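Trainee: Sharing a model that was predicted from the sequence below.
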Amino acid sequence: MTSILVRVAREPLVHFLVIGALTFGIERAFGAADDTSTTIVVTAETRQTLAEQLERSEGRPPTDDELERAIQRWTDDELLYRAGLQRGLMRDDERVRERVAMKMGRILREGILVPEPTEDELRGWFAENEARFAEPPRYDFTQVFVSGDPTTAIPRANEILAELRSGGDPAQKGDTFSGGRRFRKRKVQDIEASFGEAFAAGLEVQAEGTWERLESPHGQHLVRVDKRIPGEAPDFEAVRADVRKQWEDEKRDAGLREALDRLRSSWSVVRE
């Protein structure tokens, strides 16, 4: 299971977490319902939520009978949920445990108030994280594919490589490759996804206009770098919306870490 702590391990911690609101959110999350009680309360909020879900799925407000059936299904699920808790099923099911932890994380995160950033603050954060928004280098390249076991494919690929370096026509060489022969404006991460890290690394250091043999999980490739398109520094105004979103996400993640620290102080952790 991916740890909630790992997901929020970004620093620094925010100083503007509203402690009172957060405490209220924690108490509400843990105290909203007594899962050990034999009484199940269908609150007005639950009825409203079920009605809204039905309206979204049907495209119209639900009838009284439809809403009643939805409430009955919700009640049945709640009965099963509490019965499962009594049997300790949540402790034995990692998927259930993860879902509860993720939901609690969302509740805590929603209690974090992020103030409006100033222009200087946003631009300063952008300057520190400019690499996140830069346009990466891209590559145009042509490849000739050679299939088969490496023991036979590599010698054959080397023969074709010599022919290509002597001016041979790539369209007349090699085997059929489902991705084609010519690739245009491909980012390194896309090349890695299609051909693997070793292939992409070889392409990055290869000189333009030259043929080299590169290997991928598919087989052997004779590759010519046709054009290397340099990366571009980002323009702040062009990425302003994305900058603000990531700034806010970082602050909320940091706030969640502080909330987790507050929770941790209320519990004892014993390692056996």
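Mentor: Looks like it arrived, so ask away. This one's a predicted model, so the numbers in the text were calculated from it and none came from an experiment.

Trainee: hey, let's count contacts and neighbours off CA atoms from now on
Mentor: Will do.

Trainee: For this structure, just list every one of the helices.
Mentor: 4-7, 19-31, 44-58, 64-86, 89-92, 94-110, 119-128, 150-165, 188-195, 197-205, 240-264 (DSSP state H).

Trainee: just checking, what packs against the last one?
Mentor: Meaning helix 240-264. Packing contacts for helix 240-264, counted by 3 or more C-alpha pairs under 8 Å, 6 or more residues apart in numbering; DSSP states H and E, involve helix 94-110, helix 119-128.

Trainee: report the angle between the axes of that helix and helix 19-31?
Mentor: Inter-element angle recorded for helix 240-264 and helix 19-31: 70 degrees (by axes from the mean of the first three to the mean of the last three C-alpha atoms, to 10 degrees).

Trainee: okay, now residue 135: neighbour count?
Mentor: 13 (other C-alpha atoms under 10 Å).

Trainee: right, and it touches residue 239 too?
Mentor: No: contact between residue 135 and residue 239 fails when scored by C-alpha atoms under 8 Å: they sit 11.1 Å apart.

Trainee: hold the first one in mind and look at this next one:
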Amino acid sequence: MLKKLLHEPLLHFLLLGGLLFLFYSFSQHDENTENSIVISKGRIEQLTSDWEKKFFRTPTKEEKQKMIENEIYQTVLYREALKIGLDKNDDEIKRRLAQKMEFVAYDTYELPLPSDEVLKKFMREHPEKYKEEGKIHFTQNMVGSDTTEFEKEYTLTKFEAGNIFGRPFAEVLFTLKPDGKVHKIESTYGVHEVRVIDRPIEKPKAFDTVKEKLKDDYLSLQREQKNRAIYEKLKSQYNISIEEK
């Protein structure tokens, strides 16, 4: 009986018709989904929140409607752009999507606040960033000038010396030692004869005065290292090849 039914043309026709109906139904569903734009309640709340942060007030009914219309406008043009492939091989779009992915991928953790002991250790490991700005005591006069008339004494930080004589002058000046020797250094004004009188040893700043900066720098470094680890993990999922010329 079963064999006979399997050979019935009518059964074949019905089965084929059923399959075509299912295929058409799924196709229509996909097409309807693709052509549907839903501005969800959550999205409206997000748009409203963004508005309030920008303008420090709640949008009016008309402003809210305009905000929703703008969202629809952008979504329609975005969908059409995807249809004709405007997102392909566009460096600007690639850059913006990569930036958004950074927020998505890197905003998945919360760093613990460091203790004072951790911050003090971090300070010892990076002493150059948390020390008092040293001052150098020196004399200078222009080459060819009357030394007794133009020689002057200065006690300046590197930044201050750069403002007066130029950064290249300051860079060279702060390599010199208080050895009593006369050194020639060039600046935008000409050539100077410089003698370093004293250069106090730079001391680390008091912990309490740099604690907040230490915390910011420490967390920034931790975040950078964590983000790098996340990136390397994502990168490891791809087979990367670079074509040589």
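Mentor: Received the coordinates, thanks. What you are looking at is a predicted structure, and each value in this text was computed from that prediction instead of being measured.

Trainee: Just name the most buried of the helices and strands packed on helix 240-264 of structure 1.
Mentor: Highest mean neighbour count of these: helix 94-110, a mean of 15 (counted as mean count of other C-alpha atoms under 10 Å).

Trainee: Which part of structure 2 matches that one?
Mentor: Using TM-score structural alignment, helix 94-110 of structure 1 corresponds to residues 91-107 of structure 2.

Trainee: Can you list the neighbours in contact with that stretch?
Mentor: 87, 227, 230 (C-alpha atoms under 8 Å, 6 or more residues apart in numbering).

Trainee: can you list the residues you listed in CSV and add neighbour count?
Mentor: Output for the contacts of stretch 91-107 of structure 2, formatted as CSV (neighbours: other C-alpha atoms under 10 Å):
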residue, neighbour count
87, 14
227, 18
230, 14
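
Trainee: Turn these into TSV, including distance to residue 30 of structure 2.
Mentor: Output for the contacts of stretch 91-107 of structure 2, formatted as TSV (distance: C-alpha to C-alpha, whole Å):
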residue	distance to residue 30 of structure 2
87	22
227	37
230	35
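
Trainee: closest to residue 74 of structure 2 among the residues you listed?
Mentor: Using C-alpha to C-alpha, residue 87 is the member of the contacts of stretch 91-107 of structure 2 that sits closest to residue 74 of structure 2, with 14.5 Å.

Trainee: If we ignore the residues flanking it in sequence, what's nearest the closest one?
Mentor: residue 93 (6.6 Å; C-alpha to C-alpha, 6 or more residues apart in numbering).

Trainee: now the helices and strands packed on helix 240-264 of structure 1 as a markdown table including distance to residue 184 of structure 1?
Mentor: Output for those, formatted as a markdown table (distance: least, C-alpha to C-alpha, whole Å):
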| stretch | distance to residue 184 of structure 1 |
| --- | --- |
| helix 94-110 | 41 |
| helix 119-128 | 30 |
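
Trainee: Between those helices, which one is closest to residue 159 of structure 1.
Mentor: Per C-alpha to C-alpha, nearest to residue 159 of structure 1 of those: helix 119-128, 49.4 Å.

Trainee: Relative to the whole chain's centre, how far out is the closest one?
Mentor: Centroid separation for helix 119-128 of structure 1 versus its chain: 24 Å, with C-alpha atoms, centre = their mean, to the nearest Å.

Trainee: Name the surrounding residues that touch it.
Mentor: Contacts of helix 119-128 of structure 1 (C-alpha under 8 Å, 6+ apart): 236, 243-244, 247.

Trainee: Stretch 162-172 of structure 1 now?
Mentor: By C-alpha under 8 Å, 6+ apart, stretch 162-172 of structure 1 touches 143-144, 210-211.

Trainee: ditto for stretch 182-197 of structure 1
Mentor: With C-alpha under 8 Å, 6+ apart as the test, stretch 182-197 of structure 1 has contacts from 136-143, 198-200, 216-218, 229.

Trainee: which of those has the most neighbours?
Mentor: Neighbour max across those (other C-alpha under 10 Å) = residue 143, 25 neighbours.

Trainee: give me every residue that touches the closest residue in space to that one that isn't next to it in sequence.
Mentor: The shortest distance from residue 143 of structure 1 to any residue other than its chain neighbours is 4.4 Å, reached at residue 223 (C-alpha to C-alpha, 6+ apart). Neighbouring residues of residue 223 of structure 1 by C-alpha under 8 Å, 6+ apart: 141-144, 210-214.

Trainee: from the contacts of helix 119-128 of structure 1, which is closest to residue 4 of structure 1?
Mentor: Nearest to residue 4 of structure 1 out of the contacts of helix 119-128 of structure 1 is residue 247 (C-alpha to C-alpha; 19.7 Å).
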